[in-house]
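Visitor: heads up, no residue letters with this:
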């Protein structure tokens, strides 16, 4: 019975493909946009209702990106094996760019003007914790959205490429949302310009997953072979754009302004170490492969030369042997011709009674 239920569930999920994930992605995105809109309208006035038009555009673009990816998957179904190849997801990065830029812009406005005035209480649900959770919802939306953009089989090379490029992205979004805690409190003690620096880093980190989606779209979500340099470039980007800035910001907040330290400090250190080690290990492995190919080429060249050299020597020896025989034959023919001339001359001289001198004999 349990096996039947499991197989039935798998069949239903296969038929639905990624639509449950797509609906959940759209629901979470709409919820995130709506909560941020409430903060803006409630605290800054009805002028910010214009965000609803931008949100409607983002939802339509999000739906179109999911729908086109689904069509790309269904269009390429093999009718014999029912295997769905990987979708291109060419519009996915565009939808995420507009959606994340909208969320980042709203977050910057809220954190800049009135986030420090929010108070957490049992009577007010929309407090600082709800705001921080809403911003961090991007870490939930991104992996669900990614599921709707491809159908790479589990354990395949394409799935490995996708995981290599995006496995730390949800944690980077959580890291960014956590570092905004310093701006949810009174920031009078912060140095002038320091809050703006935090907001700039947060804005860039929220839209940074667009780079991964663009790369995946260019390589057809792992269906085309991706070079190790591209993967290392993404790892280096994660180190330089996310982990090092967030780590330095936390250290400054901790030691310079005596704010509470976050456990994500250890996450930044760990990600920096692991990414740099992966870059080193992959580069070392690549150099070893190049050296092995060079050695194999040299060994094959020596073996080929050793196989060719005896043949060349035999040909040279045979050439010189033929030349020697021809030279001897030529000399023998010359000698025979000289002797025949002498015999003819002697016969003439004998008839005429003359004598042959020794100078007439060719040497």
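Guide: Yep, it's here. Keep in mind it's a predicted model, so treat the numbers as computed, not measured. Residues are numbered from 1 along each chain as shown.

Visitor: alpha carbons only for contacts and neighbour counts from here, please
Guide: Will do.

Visitor: state which helix of this protein is the longest.
Guide: helix 264-352 (DSSP state H).

Visitor: what are the contacting residues of stretch 222-233?
Guide: For stretch 222-233, the surrounding residues in contact (Cα atoms under 8 Å, 6 or more residues apart in numbering) are 86, 157-159, 161-162, 164-165, 216, 219, 278-279, 282.

Visitor: take a look at this one as well, against the first:
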């Protein structure tokens, strides 16, 4: 039994560690690249952001350690046929909150001061900047993977995907819409209010994944479930905060500023349509459920009256 136990623990470590190591490496790489842009274009005083980088790495490592212990306890309890809930894992959404705030601070400085001076002919130009910002999407995925061990076909996994399924694409959407702020031409054609709206909405939506992570934390990553009404409210909030603003901004860029439109405009339309369709279907189900309950209540009343008359 001892050798089997040791080999099982070794397999567990090998299963859990790579995801955490890769996520940490990507976070550090993104921080270094963004710090280089700041120092190169703003001066050495911006090396102060290294303090924020250390805070981000520290909270990610702490979240990984705690989640590893919880998931290991959960896996061991399942082999012993005992039910142990793995805990709320609060550092998951705290880690993303700290990380996203540090990221947004850099984005605001970069896009309000020198992004329009970047040249595509340079290695540290707009392409590398966009690539480094887009790394937030796999960072979110890896952070999520390290905080649950739900089997692929389980209801827990389906619940987690329903809560977070669109987040990685929304992060890429937030980075893509910033593309119009990179060139001098776009900066001249776009009104200041539109530039401000694009930057504001993108930054908000980079912080927004805190909410699904918080929701999963409070529901113990699928061990509990949100009420249908709260789940639908979560999807409506997501539609209003993410897809509707991006759709409006892209239409303004297309028709008002006469700029080329992104294909992600179609993604915004599809997500809005699906959310409204699901809302309508959910309301129809609730109406049918109310009618069924009313019929059952009426039938019980009739049966009660009949029994009283028989007595």
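Guide: Happy to help now that I have it. Quick caveat, the model's predicted, so the values are computed rather than measured.

Visitor: now the buried members of the contacts of stretch 222-233 of the first structure.
Guide: Buried residues within those, defined by neighbour count using 16 or more other Cα atoms under 10 Å: 86, 158-159, 161-162, 165, 216, 219, 279, 282.

Visitor: narrow those residues to those in helices?
Guide: When DSSP H is applied, these are split such that 158-159, 161-162, 165, 216, 279, 282 fall in helices.

Visitor: still on that earlier bit, please produce JSON lines containing the contacts of stretch 222-233 of the first structure, extended by distance to residue 196 of the first structure.
Guide: Shown next, in JSON lines, are those (distance: Cα to Cα, whole Å):
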{"residue": "86", "distance to residue 196 of the first structure": "41"}
{"residue": "157", "distance to residue 196 of the first structure": "42"}
{"residue": "158", "distance to residue 196 of the first structure": "39"}
{"residue": "159", "distance to residue 196 of the first structure": "38"}
{"residue": "161", "distance to residue 196 of the first structure": "35"}
{"residue": "162", "distance to residue 196 of the first structure": "33"}
{"residue": "164", "distance to residue 196 of the first structure": "32"}
{"residue": "165", "distance to residue 196 of the first structure": "29"}
{"residue": "216", "distance to residue 196 of the first structure": "32"}
{"residue": "219", "distance to residue 196 of the first structure": "36"}
{"residue": "278", "distance to residue 196 of the first structure": "33"}
{"residue": "279", "distance to residue 196 of the first structure": "32"}
{"residue": "282", "distance to residue 196 of the first structure": "37"}
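
Visitor: from these, pick the one nearest residue 77 of the first structure.
Guide: residue 86 (10.0 Å; Cα to Cα).

Visitor: tell me who's in contact with the closest one.
Guide: By Cα under 8 Å, 6+ apart, residue 86 of the first structure lies in contact with 73, 150-152, 220-221, 223.

Visitor: with residue 260 of the second structure instead?
Guide: 253-254.

Visitor: now swap in residue 271 of the second structure and tell me
Guide: Residue 271 of the second structure touches 239, 243, counting by Cα under 8 Å, 6+ apart.

Visitor: what of residue 212 of the second structure?
Guide: With contacts taken as Cα under 8 Å, 6+ apart, residue 212 of the second structure has the following neighbours: 163-164.

Visitor: which stretch of the first structure lines up against the helix or strand hosting it?
Guide: Per DSSP states H and E: residue 212 of the second structure is located in helix 210-218. Using TM-score structural alignment, the residues of the first structure aligned to helix 210-218 of the second structure are 210-218.

Visitor: how big is the offset of the matching stretch relative to the second structure?
Guide: Mean deviation of stretch 210-218 of the first structure relative to the second structure after superposition (mean Cα distance after the TM-score superposition for the first structure): 0.9 Å.

Visitor: so how far is that stretch from its chain's centroid?
Guide: Distance, stretch centre to chain centre, for stretch 210-218 of the first structure: 9 Å (Cα atoms, centre = their mean, to the nearest Å).

Visitor: again, but for stretch 280-290 of the first structure
Guide: 16 Å.

Visitor: for stretch 304-311 of the second structure, same thing?
Guide: With Cα atoms, centre = their mean, you get 58 Å for stretch 304-311 of the second structure.

Visitor: same question for stretch 155-175 of the first structure.
Guide: For stretch 155-175 of the first structure, the distance to the chain centre is 11 Å (Cα atoms, centre = their mean).

Visitor: show me the contact partners of it.
Guide: In contact with stretch 155-175 of the first structure (Cα under 8 Å, 6+ apart) are residues 136, 138-140, 142-143, 152-153, 205-206, 209, 212, 216, 221-223, 226, 231, 234-235, 242-243, 246, 264.

Visitor: mind listing which of those are in strands?
Guide: Judged by DSSP state E, strands contain none of the contacts of stretch 155-175 of the first structure.

Visitor: filter those residues down to the buried ones.
Guide: Using 16+ other Cα under 10 Å, the buried ones in the contacts of stretch 155-175 of the first structure are 136, 138-140, 142-143, 152, 205-206, 209, 212, 216, 221-223, 226, 231, 234-235, 242-243, 246, 264.

Visitor: my guess is residue 147 of the first structure contacts residue 20. True?
Guide: No: counting by Cα atoms under 8 Å, residue 147 of the first structure does not reach residue 20; the two are 10.3 Å apart.

Visitor: those two: who's more crowded?
Guide: More crowded of residue 147 of the first structure and residue 20, by other Cα atoms under 10 Å: residue 147, with 17 against 12.

Visitor: translate the more buried one into the numbering of the second structure.
Guide: When the second structure is aligned by TM-score structural alignment, residue 147 of the first structure is paired with residue 145.

Visitor: ok, that match - contacts?
Guide: By Cα under 8 Å, 6+ apart, residue 145 of the second structure lies in contact with residue 19.

Visitor: how close does it get to residue 164 of the second structure?
Guide: 11 Å (Cα to Cα, to the nearest Å).

Visitor: got the ones in helices among the buried ones among the contacts of stretch 222-233 of the first structure as a markdown table, with distance to residue 81 of the first structure columns?
Guide: Below are these laid out as a markdown table (distance: Cα to Cα, whole Å):
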| residue | distance to residue 81 of the first structure |
| --- | --- |
| 158 | 19 |
| 159 | 20 |
| 161 | 24 |
| 162 | 24 |
| 165 | 29 |
| 216 | 26 |
| 279 | 38 |
| 282 | 36 |
